[in-house]
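1. Generate a structure from the sequence data that follows.
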Amino acid sequence: MSDKMEIADTLKAAQSYLNRLKNLNNKIQNAQKQISDTSRETEKNVEVSFGSLLTNLTQILLSRKDDLIKRVQETRNQSLKPLEECQADVYNRIEKTQKLISEGELLLNGTVRNLNEFSEKSSSLGSLPEIPELKEVPYISFQYEPNLKAELLDLCSQFGEVSRIAPVQISQTSEKPGAILVEWHSVENDERCVDIQEFRLQRAFGDVNAEKHLMANFSDCYIGLESQFLVKDLQANQPYSFRVCCKFEGSNEWTPWSLPQVTVTTIKSFSWADNKDFLLANENKIATPIKNLPSLLISDGPQFAVGYSVEFTYLEFDNKCSTIGLIAADDVTHLENIKCKSHNYFALDSTGEIYVDGVKKSTKLPEAAKGLKICFMCELIHGDKVRVNIDTCDKQVTYDWQISKTDKLYFAALLNSPASKIMVE
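-> Next up, the predicted model:
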């Protein structure tokens, strides 16, 4: 019996080992496919690029050659014309002079006796037309700058580059509510990465690895020096593709793109819970009170969590004291205020005052106004304490909050009249 059990355990271990080997083989096949596919695509790009360059250079050089020859011909024709006119005058004078000589010889022989006519014709002798010296007429030539030719040939010899791997790669993607946090890093063996001027992140709807035609849908979502970016306004459970590149100091060209990373967020976007005292719009992200009374608006469930950030925007502001903030509570059904002893809270009044669990803090932020954005960010310090940052108007405050990372967290807003409107993202 023990032998059978030992054999069964061995078979189970062997099957597990076989599965792992098959997984490794699949990874190897995927890697081989990536190398083969990208090399073929790169060969095609090289052929197309050099074919286009060769065509363009040939057209440019032939056009330049034809233009220079045309200039030579124009210069020759313009320069020869006055000489041809002068030559015609000389030929005419030669003909007249030869005729005069013939008549003079006839006079000497006594054949012709019209001396007066001969004397009259001889009066033009000694008058010569002006002919330019050789140094005064064009000496047509062609020249070019040897260094320019060498530079052109050198540029052609260095045109294009084949990269083994892009200098920047996406390192991690993290799900956020209606968003994905994309992080990237530079390749360690690329010495140029110390001179990175800026990064460029793009996204495309769908899986570009499975559907290549979706590559045409990539569009910019971030350009800057940060090595991470929170891409917002994404649909839950829908695949998105991301890629990143960079630009080195002193260069105007972007590097090759990183390997596309495909990911999804399964967490729906932040939204307000249905409330009879508010008019909700834009998928419940925007709320407007319908009464001239203080009314509490709460998130649609405990949507907030440690590691998240939430941004409030006052689209309209009624100049009355309002409050926004975070609530840690198991049940918020009957709450009428954010600042309540029955639960933990982290709140910011529109006056700029900050309250944490009933304690008013000494630091004060700018007062609320139309268009003001306030961002709450929550990070874990240890099991029973988190740290909350509030950012607004380029000012930031940070306080510890005595809650657990497992507490249910809601975001909330207390507004006073229909003249106010708030959006959450």
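
2. Every contact and neighbour count from this point should use C-alpha atoms.
-> Fine.

3. My reading is that Leu326 is in a helix; is that accurate?
-> No. Leu326 is assigned strand when assessed by DSSP: H, G, I helix; E, B strand; the rest coil, not a helix.

4. distance of it from Asp274?
-> Here the criterion is C-alpha to C-alpha, to the nearest Å. By it, Leu326 lies 18 Å from Asp274.

5. this one next, for a side-by-side:
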Amino acid sequence: MGRPLNALGTGFILRMSIEAEEMLQEAKENIEAAQNYKGELQQRLHGLNQAHNQVRGSASQAREVLRCHFEMLQAQVALLLSERLSALLQEVDIIEQDSVRPLDDCQRLIEQGVNTADELLREGEAAILCGIGENDEKLGSFTKKALQIQLDSLPEVPVLVDVPCLSAQLDDSLLPALRERIARHGSVASHPPVLIEELVERPGGVLVRWCKVDDDFTAQDYRLQYRRSTASQYEDAYIGKDCEFLVLHLDPNMDHLFRVCARKEGRSEWSPWSVPQAGYTTLAAHEWRPGSEGYILSSRRNIALRNDSSLSSAGVLYSNAPTYFCGQTLTFKITAAGQPDKRDSLGVCVECNSGGESLQRQRAVCISTKGAVFVNGKEMTNQLPAITVGSAVTFDMEVVSVLPVTNNNINDKGSLKLRVTIGSGSREVVFDWLLDQRVDRLFFGCSFTHPGWKVLVF
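-> Alright, predicted model coming up:
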């Protein structure tokens, strides 16, 4: 016997309804996918527009720099040539004046002699023309005057080979040398020789890494600058040979722009700047806890000075909050040193233990100023170099395993195994640190028995 007609109709309608809902759901999914696709395309179009603007803008800037530079060179070269011409013409004038002066003196002397000879000739001719009785006196006077003039003495006239003959010596090699230097002067590059490779946030700062992209460019020094995104002027952060630098004292959640350039070996000028990269940190800066007896803190609370010599031990100076977490590098930089002691410590811990004199205790790892490493209060066999002025001690940690909380014991907080790396100088020690509870962040601290120690944390 067949299925009733109304049952068949109901099943057909039900299938149609399900198919319609599926089609509607598929349509909604396609619309959402189309919206996402459109958004991705618009984002890529925005990035493409930025790339166009960078090419066009940098090309216009490069043209302007080239025009200004060569116009300045033309003006300076013209001025230098004019100054050199004036100096050479002045030399000609001086030589001419110095050479003509003795010739003029000689000429005046000869002209004076000619005039005297003319006057003597007139007197002699007049004496001869007079009668014999009349000219005796005149002849005597003429003869006496002729003897005084010394007619056999003539002034010396310089020969032409002894007289200056001015000439201009010009080096024909100047123009070819200039042509060669000008042909090699300046260059145009599609990319700066140095680019920022990575920006990594750190507590209160950003670690900037850069790399050289021009293999033909031999860098002697690098120069890193930064500024707030709202500021107009960059300021220097680093000049040196390293390819990374930690820029500190940055306000959290504030965008900063970073750029880097390089100085070629044997040159004094800097290369073009890299494309500015924006970076920021969400992590608050590491700070020491204020009010701890025996320690003086800097205004930013990142530097602590052990200053009280009257106390045999000032206890442990802890961080203001548990701001250290795994995956981060914690650095202690020693800027001044006092007398070392085996009880001294630099390290991290789970909690602050008021009244403790050292981090050489349970739930803490540390290093003493003598280089001994302690894990949960026990000294390891491996040691690091002793800590002195300029020493930098680093702590790096990563999670190895996490044991979950068991349901059988409500007091069970789980456990945590951390892989700890402590570095000092060129050496480091690596070990596993087992904690009886799971923690996300750790405190850091220091203790110095004797005064004079100053430590920067970052």
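
6. out of Leu326 and Asp274 of structure 1, which sits in the busier spot?
-> Set Leu326 of structure 1 next to Asp274 and count neighbours by other C-alpha atoms under 10 Å: Leu326 wins out with 26 against 15.

7. Whatever residue of structure 1 lines up with Ile110 of structure 2 - how many residues pack around it?
-> By TM-score structural alignment, Ile110 of structure 2 lines up with Val90 in structure 1. Neighbour count for Val90 of structure 1, taken as other C-alpha under 10 Å: 16.

8. Please apply the same query to Glu283 of structure 1.
-> There are 10 residues near Glu283 of structure 1, going by other C-alpha under 10 Å.

9. which residues sit in contact with the closest residue to it other than its chain neighbours?
-> Ranked by C-alpha to C-alpha, 6 or more residues apart in numbering and with sequence neighbours excluded, the top spatial neighbour of Glu283 of structure 1 is Ser271, at 7.1 Å. With contact set as C-alpha atoms under 8 Å, 6 or more residues apart in numbering, Ser271 of structure 1 has these partners: 283-285, 299-300, 424-425.

10. If any of these are buried, put those into a ChimeraX selection.
-> Here is the ChimeraX selection string for the buried members of the contacts of Ser271 of structure 1, based on 16 or more other C-alpha atoms under 10 Å:
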select :284,285,299,300,424,425
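
11. how much space between the counterpart of Cys165 of structure 2 in structure 1 and Gln32 of structure 1?
-> The equivalent of Cys165 of structure 2 in structure 1 is Tyr139 (alignment by TM-score structural alignment). Remark: distance between Tyr139 of structure 1 and Gln32 of structure 1 (C-alpha to C-alpha) = 66 Å.

12. now Trp254 of structure 1
-> Distance of Trp254 of structure 1 to Gln32 of structure 1, computed by C-alpha to C-alpha: 27 Å.

13. With Glu84 of structure 1 instead?
-> The value you get for Glu84 of structure 1 to Gln32 of structure 1, if C-alpha to C-alpha is used, is 76 Å.

14. do the same with Ile180 of structure 1
-> From Ile180 of structure 1 to Gln32 of structure 1 the distance is 29 Å (C-alpha to C-alpha).

15. Same check on Gly104 of structure 1?
-> Counting by C-alpha to C-alpha, the gap from Gly104 of structure 1 to Gln32 of structure 1 is 105 Å.

16. who's more crowded, these two?
-> More neighbours surround Gly104 than the other of Gly104 of structure 1 and Gln32, with 18 against 12 (other C-alpha under 10 Å).

17. for the helix or strand where the more buried one lies, packing partners?
-> Applying DSSP states H and E as the criterion places Gly104 of structure 1 in helix 2-109. Contacts defined by 3 or more C-alpha pairs under 8 Å, 6 or more residues apart in numbering; DSSP states H and E place helix 2-109 of structure 1 against helix 115-122.

18. Would you mind measuring from the aligned residue in structure 2 for Ser271 of structure 1 to Ser298 of structure 2?
-> In structure 2, the residue paired with Ser271 of structure 1 is Glu287, using TM-score structural alignment. Going from Glu287 of structure 2 to Ser298 of structure 2 by C-alpha to C-alpha gives 10 Å.

19. Can you classify the aligned partner of Leu195 of structure 2 in structure 1 as helix, strand or coil?
-> Aligned by TM-score structural alignment, Leu195 of structure 2 pairs with Gln169 of structure 1. Of the three states, Gln169 of structure 1 takes strand according to three-state DSSP.

20. separation between the residue lying closest to Val137 of structure 1 once chain neighbours are set aside and Gln143 of structure 1?
-> Setting aside the residues directly before and after it, Val137 of structure 1 is nearest to Ser79 in space (C-alpha to C-alpha, 6+ apart), at 7.4 Å. Ser79 of structure 1 sits 20 Å away from Gln143 of structure 1, taking C-alpha to C-alpha as the criterion.

21. higher neighbour count, the two?
-> Neighbours were counted for Ser79 of structure 1 and for Gln143 using other C-alpha under 10 Å; Ser79 has more, 14 against 5.

22. The more buried one and Glu136 touch, don't they?
-> No. With contact defined as C-alpha atoms under 8 Å, Ser79 of structure 1 does not count as touching Glu136 (10.7 Å).

23. What residue in structure 1 is paired with Val55 of structure 2?
-> Using TM-score structural alignment, Val55 of structure 2 lines up with Ile35 in structure 1.

24. Tell me who's in contact with Asp236 of structure 2.
-> Applying C-alpha under 8 Å, 6+ apart to Asp236 of structure 2 gives the contacts 223-226.
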